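Peer 1: Quick one: sequence and predicted model below, then my questions.
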Amino acid sequence: MLKMVDVYSDSPRSYATLSYVDIVMVKATQGTSYVNPYCDTDYQHAKKAGKQRGIYHYAGGGNPESEAKYFYKNVKGYIGEAVPAVDWESYQNASWGNTTWVKRFVTEFHRLSGVWCLIYVQGSAISQVANCSKLCGLWVASYPSTNWKSWNVPNMKVNTYPWSVFTIWQFTGDDMDRNLVNTTLAGWKKLAKTDKSKPAKKSKSEWVKKNGTFTLGQSLEIHKSPHIESDSIAKLKKGDTIKFDATLQGPKRLWLRQPRANGTYGYIVARDKYNKPLGKIK
């Protein structure tokens, strides 16, 4: 297996060029307001030293699509040569325990970049990200002790279910985050490649300006973003009417945009994924 070290702003800068390490995974962003000031420094030093690279986002637990966009915006220059990952853990994570957050994040990042993220999670919390097992590789944290300050591989069982194997196993996290990578250098490079001819900069679907009213044919929610799993702003009942100023025909649903206070918007589904109308548009 390959050796990998993951680094962040407080790591010694020398970790990016350790002679016995094959891969350097660099923290890039957190939430929607933090960029690691040493990200590119460590990344470029690792690249110059002939190391394979990865870049990761630490989940802040805000809107997952917004965090995916923020991550992509700050790492798009590395796409195609560095393997992306999302770090899902409890510290400073407002959505810890949410079982849909990571799937929404990786789906949005894939839409933007054409690459599926690896998912970092502790072995005891894999159930929170299990719905990603057919999409993403697993980067599991499982330690033999809190004081295993060695590259000697511990003899222990590592939980990966429902993944059959791990892509990365982080087995120390005290003085250094030591990791074993279950692939070859060629395999790592393949994980970094996009599955599109070029990254998508925006969705093919576009908003169309159109004013009208929508009378609900059933109970529906108004969402913070045009995504069926995004947070709810309000719950409306059958017969309620809203005004809208734009429509979006997405790949599965027709969305209406509702102007709200202070220049904000709400979003409601007018036709479902089976093209069934959920109310009357006038």
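Peer 2: That came through fine. Residues are numbered from 1 along each chain as shown.
Peer 1: From here on, just use CA atoms for contacts and neighbour counts.
Peer 2: Fine.
Peer 1: secondary structure class for residue 70?
Peer 2: What DSSP: H, G, I helix; E, B strand; the rest coil gives for residue 70 is helix.
Peer 1: swap that for residue 125, sorry
Peer 2: The three-state assignment at residue 125 reads helix, by three-state DSSP.
Peer 1: burial count for it?
Peer 2: 17 (other C-alpha atoms under 10 Å).
Peer 1: Residue 87 now?
Peer 2: Residues near residue 87, counting by other C-alpha under 10 Å: 20.
Peer 1: next one: residue 98
Peer 2: Neighbour number of residue 98 under other C-alpha under 10 Å is 11.
Peer 1: Secondary structure element for it, which one?
Peer 2: Assessed by DSSP states H and E, residue 98 sits outside every helix and strand.
Peer 1: and what of residue 255?
Peer 2: Using DSSP H and E, residue 255 maps to strand 254-259.
Peer 1: Other residues contacting that strand?
Peer 2: Strand 254-259 has contacts (C-alpha atoms under 8 Å, 6 or more residues apart in numbering) with 226, 242-249, 265-272.
Peer 1: buried ones in stretch 77-96?
Peer 2: Applying a neighbour-count criterion of 16 or more other C-alpha atoms under 10 Å, the buried positions in stretch 77-96 are 78-90, 93, 95-96.
Peer 1: Same question for stretch 105-112.
Peer 2: Neighbour-count burial for stretch 105-112, counted by 16+ other C-alpha under 10 Å, picks out 105, 106, 107, 108, 109, 110, 111, 112.
Peer 1: Assign residue 74 to helix, strand or coil.
Peer 2: Secondary structure, three-state DSSP: residue 74 is helix.
Peer 1: Take this one as well and set it beside the first:
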Amino acid sequence: MTNFFVADVSSHDTIDAAALPQIGAVIIKATQGTTYVNPKCNGQYAAAKAAGKKLGLYHYASGGDPVAEANYFISNIKNYVGEALLAIDWEGYQNAAYGKNANWVKQFVTRVHELTGQWCLLYTGADGARECANVKDLCGLWFAGYPYYPGTKKMYPTFTVPTKFPYSTAPWPTYTLWQFTSSDGTKDMSISNMPLESWEKFIGKAIAPVPSPVPTKTVAQLAAEVISGKYGSGNARKAALGSQYAAVQAEVNRQLGATSKPAASKPAPAPTGKKAGVWYAQNGTFTLGANQQIWLRSAPLTGQKIALMHSGHEIKYNAYGYFNGYVVIRQKRATGYGYIATGTASGTKRTSYWGNFK
């Protein structure tokens, strides 16, 4: 595993958030200033350790006496020294020294090193990195920068890594970790710039690991995200996926059970003024076309599989709707409903048919 996800948790998070299955490591807020200890720290640490995660602890700078804050941090996490990577959180909120004392972080990390033999990772943004230039040879950089998800003014989803790093880390040559999202305030998530096996090697070191490329996603992973609606439909999806569009779309169709493109047949009446994600009442029968296998599911596109429908199968339905680039019909069953995709759509305009309607 080259790059891996790193969660940042504090008292705002649950105990279980420190042991998310998707992450390789967790860095837990331990202290702030000289008066605050995260009441969930020990529980979060234990949960992460039991789940086999790499471990880290951080202190949030309040901007008081840096030596006193370093002493307070280590006195509260001394049982974990040598096992956990240590970090200092340097940002403007609730920090009286931010932007006013360029030596604060150096004094703090030097004192931590005196007490533990470890150098801290520095968590900060572009402004903080420039302010703390005097520790660039002592501390690896945990960079905070949140680009917008393409076509939106929202942050990236928690486990969707941006394809580019659009910031300067100067005077650091690169970052060790990049916190690329807080999912608009709900979950902080970072991606590493080092292999997982380097975590312990980095504990106590003054030099950031050699970076490796941010991982690209497989066609199957992109297809799963398409089905969940992350890339929209039609031209928006084509633009987002670029040269991978054809391969990803073929995988999407395979995952949904559409194994070939049937000849166009008589369409259902073309909708006008419709909205995506809304059910419209319509009674009819859908018959699967030649060489088709499509799953009937408990929810549109991603629900549990109920039955595999084959060519010639007839599905009586009482409503249809447009969901994430597909036209889906709804079948009344003894216990609830079954749902099956009948072809692709661009917005609320059907673009293909996987069978016949009557």
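Peer 2: Okay, I see it. Just so it is clear, the structure is predicted and the values come from calculations on it, not from any experiment.
Peer 1: Can you calculate the TM-score here?
Peer 2: Here the TM-score for the pair of chains, by TM-score structural alignment, normalised by the length of structure 1, is 0.67; 195 aligned residues with a C-alpha RMSD of 1.4 Å.
Peer 1: Give me the buried entries from the contacts of strand 254-259 of structure 1.
Peer 2: By 16+ other C-alpha under 10 Å, the contacts of strand 254-259 of structure 1 give 226, 242-249, 265-271 as buried.
Peer 1: just those residues now: which is nearest residue 125 of structure 1?
Peer 2: The shortest approach to residue 125 of structure 1 among those belongs to residue 226, at 28.9 Å (C-alpha to C-alpha).
Peer 1: Residue 156 of structure 2 contacts residue 181, doesn't it?
Peer 2: Yes. Counting by C-alpha atoms under 8 Å, residue 181 is a contact partner of residue 156 of structure 2 at 5.9 Å.
Peer 1: and for those two, which residues touch both?
Peer 2: 146, 147.
Peer 1: Tell me which two of the buried residues of stretch 105-112 of structure 1 sit farthest apart.
Peer 2: By the measure C-alpha to C-alpha, 105 and 112 form the most distant pair in the buried residues of stretch 105-112 of structure 1, at 10.8 Å.
Peer 1: so where do the strands sit in the stretch 101-250 of structure 2?
Peer 2: Along the stretch 101-250 of structure 2, counting by DSSP state E, counting those that start in this stretch, strands occupy 121-124, 141-144, 177-181, 189-192.
Peer 1: other SSEs contacting the third one?
Peer 2: To tie it back to what came earlier, the one meant is strand 177-181 of structure 2. Packing partners of strand 177-181 of structure 2 (3 or more C-alpha pairs under 8 Å, 6 or more residues apart in numbering; DSSP states H and E): strand 141-144, strand 189-192.
Peer 1: so how much does it differ from structure 1 once superposed?
Peer 2: In the superposition against structure 1, strand 177-181 of structure 2 averages 0.4 Å from its aligned positions (mean C-alpha distance after the TM-score superposition for structure 1).
Peer 1: Residue range in structure 1 corresponding to that strand, please.
Peer 2: Under TM-score structural alignment, the match for strand 177-181 of structure 2 in structure 1 covers residues 168-172.
Peer 1: Would you mind stating the distance between whichever residue in structure 1 pairs up with residue 127 of structure 2 and residue 1 of structure 1?
Peer 2: Residue pairing (TM-score structural alignment): residue 127 of structure 2 is matched to residue 124 of structure 1. As defined by C-alpha to C-alpha, to the nearest Å, residue 124 of structure 1 lies at a distance of 23 Å from residue 1 of structure 1.
Peer 1: still on that earlier bit, neighbour-wise, which of residue 156 and residue 181 of structure 2 wins?
Peer 2: The neighbour comparison of residue 156 of structure 2 against residue 181 (other C-alpha under 10 Å) goes to residue 181, with 28 against 21.
Peer 1: what does stretch 75-93 of structure 1 correspond to over in structure 2?
Peer 2: By TM-score structural alignment, stretch 75-93 of structure 1 lines up with residues 77-95 in structure 2.
Peer 1: List the contacts of the matching stretch.
Peer 2: With contacts defined as C-alpha under 8 Å, 6+ apart, stretch 77-95 of structure 2 is touched by 27, 30, 54-63, 74, 98-99, 105, 109, 116, 118-125, 128, 199-200, 202-204.
Peer 1: go on, stretch 167-176 of structure 2?
Peer 2: 126, 129-130, 133, 136, 140-143, 145, 192-194, 208-209, 211.
Peer 1: Most widely separated two among the residues you listed?
Peer 2: The span of the contacts of stretch 167-176 of structure 2, defined through C-alpha to C-alpha, is set by 130 and 194 at 22.6 Å.
Peer 1: ok, those two, which is more surrounded?
Peer 2: Neighbour tally, residue 130 of structure 2 and residue 194, criterion other C-alpha under 10 Å: the higher count belongs to residue 194, 23 against 18.
Peer 1: if I line the two up, what does that one land on in structure 1?
Peer 2: Matched by TM-score structural alignment, residue 194 of structure 2 corresponds to residue 183 in structure 1.
Peer 1: OK, contacts around that match?
Peer 2: Listed by C-alpha under 8 Å, 6+ apart, the contact set of residue 183 of structure 1 reads 1, 2, 167.
Peer 1: Can you add distance to residue 44 of structure 1 and neighbour count and give those residues back as a markdown table?
Peer 2: Formatted as a markdown table, the contacts of residue 183 of structure 1 follow (distance: C-alpha to C-alpha, whole Å; neighbours: other C-alpha atoms under 10 Å):
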| residue | distance to residue 44 of structure 1 | neighbour count |
| --- | --- | --- |
| 1 | 24 | 12 |
| 2 | 20 | 16 |
| 167 | 24 | 19 |
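Peer 1: Dump those to JSON lines, plus distance to residue 38 of structure 1.
Peer 2: Shown next, in JSON lines, are the contacts of residue 183 of structure 1 (distance: C-alpha to C-alpha, whole Å):
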{"residue": "1", "distance to residue 38 of structure 1": "27"}
{"residue": "2", "distance to residue 38 of structure 1": "24"}
{"residue": "167", "distance to residue 38 of structure 1": "26"}
